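S.K.: Sequence and predicted model, in that order:
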Amino acid sequence: MNPERLLRDLFGAAVEAALPAKVLAEHLPPKPEGRVVVVGAGKASAAMGAALEAAWGPCEGLIVTRYGHAVPCEGVEIVEAAHPVPDAAGETAARRILDFATGLGEGDLMVALISGGGSSLLSLGAPGVSLADKQALNRALLASGASIDEMNCVRKHVSAVKGGRLAAAAAPARVLTLVISDVPGDDPADIASGPTVADKTTLEDALEIVARYRLDLPESIRHALADPANETPDALPGTELRMIATPLMSLRAAEAVAPVPCLILGDAIEGEAREVGRAMAGIALSVKTHGLPIRPPCVLLSGGETTVTLPKGAPGRGGRNVEFLMGLMEALDGASGIHALAADTDGVDGAAEVAGAVIGPDTDRGDLARALRDYDGHGLFEALGAQVVTGPTLTNVNDFRAIYIA
């Protein structure tokens, strides 16, 4: 058995299980009579739109996706914008999507196609909050070490569309939301900051997060977080949501094709990426040495969304998955018979067009100390020829990690 081939095949199975073309149609009701408008945001949203039109035929509407992730649709317009820091194209698309929602009436249906990445792509500030202000907020949040639910809490309360506001704008029309989850726990309020989902967080919660991480924010953001008008709706009658793909579904798909026993350690693992890597190394060494909690040969599978907290001045050319692998490599210290892959199911780890990397006991560790110091995982694995490069996968169910123990 070729360990690297095995790990890459498991990753491929995980991605395939979440492709909209394979999973979306079974969650669609019959196409209703009357006006139907399709909107969407996220890295998988254009592929979701194409899958919807394959089932229902051409529809009107607008979807915004990440640059390079567009899939042509017959009727729905597809536009591309920046991720993870929003740009003018995303702001314009969000405004147009909001216009679609506000133009609906009783008896109409808005279908919202939502996947990970939508928080940055669907970026329209609350009154007084400019695009530059939103960009500054996103940069501060990404570098802070805040969890995804904490980041989304703040973003919802300075937005004109997030935190259920898009669905509220569509009333009295019905709203059907189809979601591909990329967040630990699959809470739809956290996926793309829940533009069509009632929000239980508050302005007070957002202010507490800003204080906890000592975020340096534009004055307009602080003013918006102090304005009661920016509280999000906590109830949205006339809305329905269906989850069509999740991290656990993809882990199960990988398990189903593995030629050796698998142990799923969890689909919602969070924490500082390199520390999670070190902890996983401890589990792998226990399996290798003691056969606990599973006997080798076997694969340890896990998913979730870790974080990377960048020290000031660190170049930071990497992402969660390569940071995880560096922590794992350091702790394994070349232990024999242990191989690992970590990659983002959307094909983008951090801001680079690289999904992740694969390592083994013979992987050169010579430059690891420098890469850890500089947070330069992509540089390390590029030099080693160990990168996992898929291009846009057109789905997004978050991080996939597999450790094979021979």
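M.R.: Everything's here; your move.

S.K.: switch to C-alpha atoms for all contacts and neighbour counts from now on
M.R.: OK.

S.K.: Could you pull up the contacting residues of Glu53?
M.R.: Neighbouring residues of Glu53 by CA atoms under 8 Å, 6 or more residues apart in numbering: Cys59, Cys73, Glu74.

S.K.: so who does the nearest residue to the second one once chain neighbours are set aside touch?
M.R.: Think Cys73. In space, and not counting its chain neighbours, Cys73 is closest to Ala50: 5.3 Å by CA to CA, 6 or more residues apart in numbering. Applying CA under 8 Å, 6+ apart to Ala50 gives the contacts Ala21, Val71, Pro72, Cys73, Glu74.

S.K.: For Ala314, give me its contacts.
M.R.: Going by CA under 8 Å, 6+ apart, the list of residues near Ala314 reads Arg373, Asp374, Tyr375.

S.K.: let's go with 6 Å and repeat that
M.R.: Shown in contact with Ala314 (CA atoms under 6 Å, 6 or more residues apart in numbering): Asp374.

S.K.: quick check, it in a helix?
M.R.: No - Ala314: not assigned to a helix; according to DSSP: H, G, I helix; E, B strand; the rest coil it is coil.

S.K.: Stretch 288-297: end-to-end distance?
M.R.: 9 Å (CA to CA, to the nearest Å).

S.K.: Please compare the first structure with the one that follows:
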Amino acid sequence: MREEDAQDLLRRMLKAAIAAADPAAVLARHLPEKPAGRCIVVGAGKSAAAMALAVERAWPDVDLSGVVVTRYGHAVQTDRIRVLEASHPVPDEAGHKAAAEILRTVRQAGPDDLVLALISGGGSALMTLPAPPLTLGDKMTVNRLLLASGLTIEDMNRVRRRLSLIKGGRLAQAAAPARLVTLAISDVPGDDPAAIASGPTVPDPTAEDDLSHLVARLGPNLPAPAREILLKSPSAQPDFTPDYRLIATPQISLEAAADIARAAGLTTLLLGDALEGEASQLGIAMAGMARSAACHGMPARPPAVLLSGGETTVTIGDVVPGRGGRNTEFLLALALALDGHPGIHALAADTDGIDGTEDAAGAIIGPRTLSLAEAAGLAPRDYLEGHDSYSLFDRIGALIRTGPTLTNVNDFRAIMVL
């Protein structure tokens, strides 16, 4: 297979993965029975606006109103549900105001009303309502520390739930006595409802946990009010049984990509939808797996593709970082470990279209990646150590730019062994 054909096939797999999580295609079949009264729609996340539009189209004859918040640049035009925009991954005043409005909106619901909560990845930062005495500035500092900490998404969400007036099931409590149904797009390993947007509509399973070890990991720059809340012995939280419906997940998207690969005659191996760990270390590990497939036919006989999802981390340390995200960092480490191995191509991208805070979803590599970088006068290992993978891939024309996809089922990785 020619290099151009291999990379085109990888791009088609990514496209299929994203399409499988498109609210316009998947949301309607998960809607509950129409309410006797009003339907009040609230939501937060990178897909919240697209999900709101899908609800409007599915229920043209229902008394719909409400408000959702999404990331700047992710809004779509709706008729009955207000769409607000705010900052991600670090919260801002717009997200603070949006969270307060969402809480006020659900408190207006009566016993005959349905509250429909539309939750997707990114909702934690976009819907920010700090617990006193924490201020918005404190919460912004906490988020920056979390993003640079190397903590897993589960541990990050433990902190976020504890510091919030709306997460950890508190939005659901505010909606009573109305019926509450959550429609969610999962962007977290294991599809844990308590982790998706920090679980605003489900009980917090870690509400009574000791978080002192996480306080230690976040270090001396953690704001004093946050430290106080996190170290305080929490009181028991109300328990309830949520009506929570996953409309799209990383596994569903991986299976859609696998269908494209099989149709092209490739052996397809799904390594899992919940891979975590340091991005560069995962790149090294997967390079070994790809080499084994190429040389020994294990764990898959070529031509083959190794598919995986999940969310890795990038620990910055003391380095002043360049530009990059976890997917481009993974790919640069993978390319260095493969060292130009013939017949191996790979793509990694965030399905929301934004890897980290950059304007690219991810990148694509092949046997010529390192030689192209060196021909451009770049030292790939230096770029990896400086967490500047975006800049390298930008210089050699290997970035993938999809623009906002209006969905988010986390990272998509495909390694093709020919």
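M.R.: Thanks, I have the structure now. Please read these numbers as outputs of a predicted model, since none were measured by experiment.

S.K.: Let me see the TM-score of these two.
M.R.: Once superposed, chain against chain, the TM-score is 0.97 (TM-score structural alignment, normalised by the length of the first structure); 404 aligned residues with a CA RMSD of 1.4 Å.

S.K.: Which strand or helix spans the equivalent of the residue nearest to Cys73 of the first structure over in the second structure?
M.R.: Mapped onto the second structure by TM-score structural alignment, Ala50 of the first structure lines up with Leu53. Per DSSP states H and E, Leu53 of the second structure falls inside helix 48-58.

S.K.: buried stuff in that helix?
M.R.: Buried residues in helix 48-58 of the second structure, defined by neighbour count with 16 or more other CA atoms under 10 Å: Ala48, Ala49, Ala50, Met51, Ala52, Leu53, Ala54, Val55, Glu56.

S.K.: tell me which of those residues is nearest to Arg401 of the second structure?
M.R.: Ala50 (19.5 Å; CA to CA).

S.K.: need the contact list for Ala236 of the second structure.
M.R.: Ala236 of the second structure makes no contacts at all, as judged by CA under 6 Å, 6+ apart.

S.K.: Please tell me how far the biggest helix by length in the first structure is from the chain's geometric centre.
M.R.: When the first structure is parsed with DSSP state H, its longest helix is helix 273-290. Remark: helix 273-290 of the first structure is offset 25 Å from the chain centroid, using CA atoms, centre = their mean, to the nearest Å.

S.K.: Can you pull out the residues in contact with it?
M.R.: Leu292, Thr306, Thr307, Val308, Arg320, Glu323, Phe324, Gly327, Leu328, Ala331, Leu332.

S.K.: how many neighbours does the fifth one have?
M.R.: The criterion is other CA atoms under 10 Å. On that basis, Arg320 of the first structure has 23 neighbouring residues.

S.K.: just the strands in the second structure please.
M.R.: For the second structure, strands defined by DSSP state E occupy the ranges 39-44, 64-71, 82-86, 114-119, 179-185, 243-248, 267-270, 304-310, 344-350, 362-365, 399-400, 411-417.

S.K.: Serialize those to JSON lines and add fields for distance to Pro223 of the second structure and mean neighbour count.
M.R.: Formatted as JSON lines, the strands of the second structure follow (distance: least, CA to CA, whole Å; neighbours: other CA atoms under 10 Å):
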{"stretch": "strand 39-44", "distance to Pro223 of the second structure": "26", "mean neighbour count": "28"}
{"stretch": "strand 64-71", "distance to Pro223 of the second structure": "25", "mean neighbour count": "25"}
{"stretch": "strand 82-86", "distance to Pro223 of the second structure": "23", "mean neighbour count": "22"}
{"stretch": "strand 114-119", "distance to Pro223 of the second structure": "28", "mean neighbour count": "27"}
{"stretch": "strand 179-185", "distance to Pro223 of the second structure": "32", "mean neighbour count": "25"}
{"stretch": "strand 243-248", "distance to Pro223 of the second structure": "34", "mean neighbour count": "18"}
{"stretch": "strand 267-270", "distance to Pro223 of the second structure": "42", "mean neighbour count": "18"}
{"stretch": "strand 304-310", "distance to Pro223 of the second structure": "30", "mean neighbour count": "25"}
{"stretch": "strand 344-350", "distance to Pro223 of the second structure": "31", "mean neighbour count": "28"}
{"stretch": "strand 362-365", "distance to Pro223 of the second structure": "33", "mean neighbour count": "27"}
{"stretch": "strand 399-400", "distance to Pro223 of the second structure": "37", "mean neighbour count": "22"}
{"stretch": "strand 411-417", "distance to Pro223 of the second structure": "31", "mean neighbour count": "26"}
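
S.K.: re earlier: among the contacts of Ala50 of the first structure, which one has the most neighbours?
M.R.: Cys73 (21 neighbours).

S.K.: mind checking what that residue lines up with in the second structure?
M.R.: For Cys73 of the first structure, the residue aligned by TM-score structural alignment is Thr78.

S.K.: swap in Asp267 of the first structure?
M.R.: In the second structure, Asp267 of the first structure lands on Asp273 (TM-score structural alignment).

S.K.: Setting aside sequence-adjacent positions, which residue approaches its match most closely?
M.R.: Here the residue nearest Asp273 of the second structure, using CA to CA, 6+ apart, is Gly309, at 4.1 Å.

S.K.: Leu176 of the first structure: which of the contacts of Ala50 of the first structure is nearest?
M.R.: Ala21 (18.4 Å).
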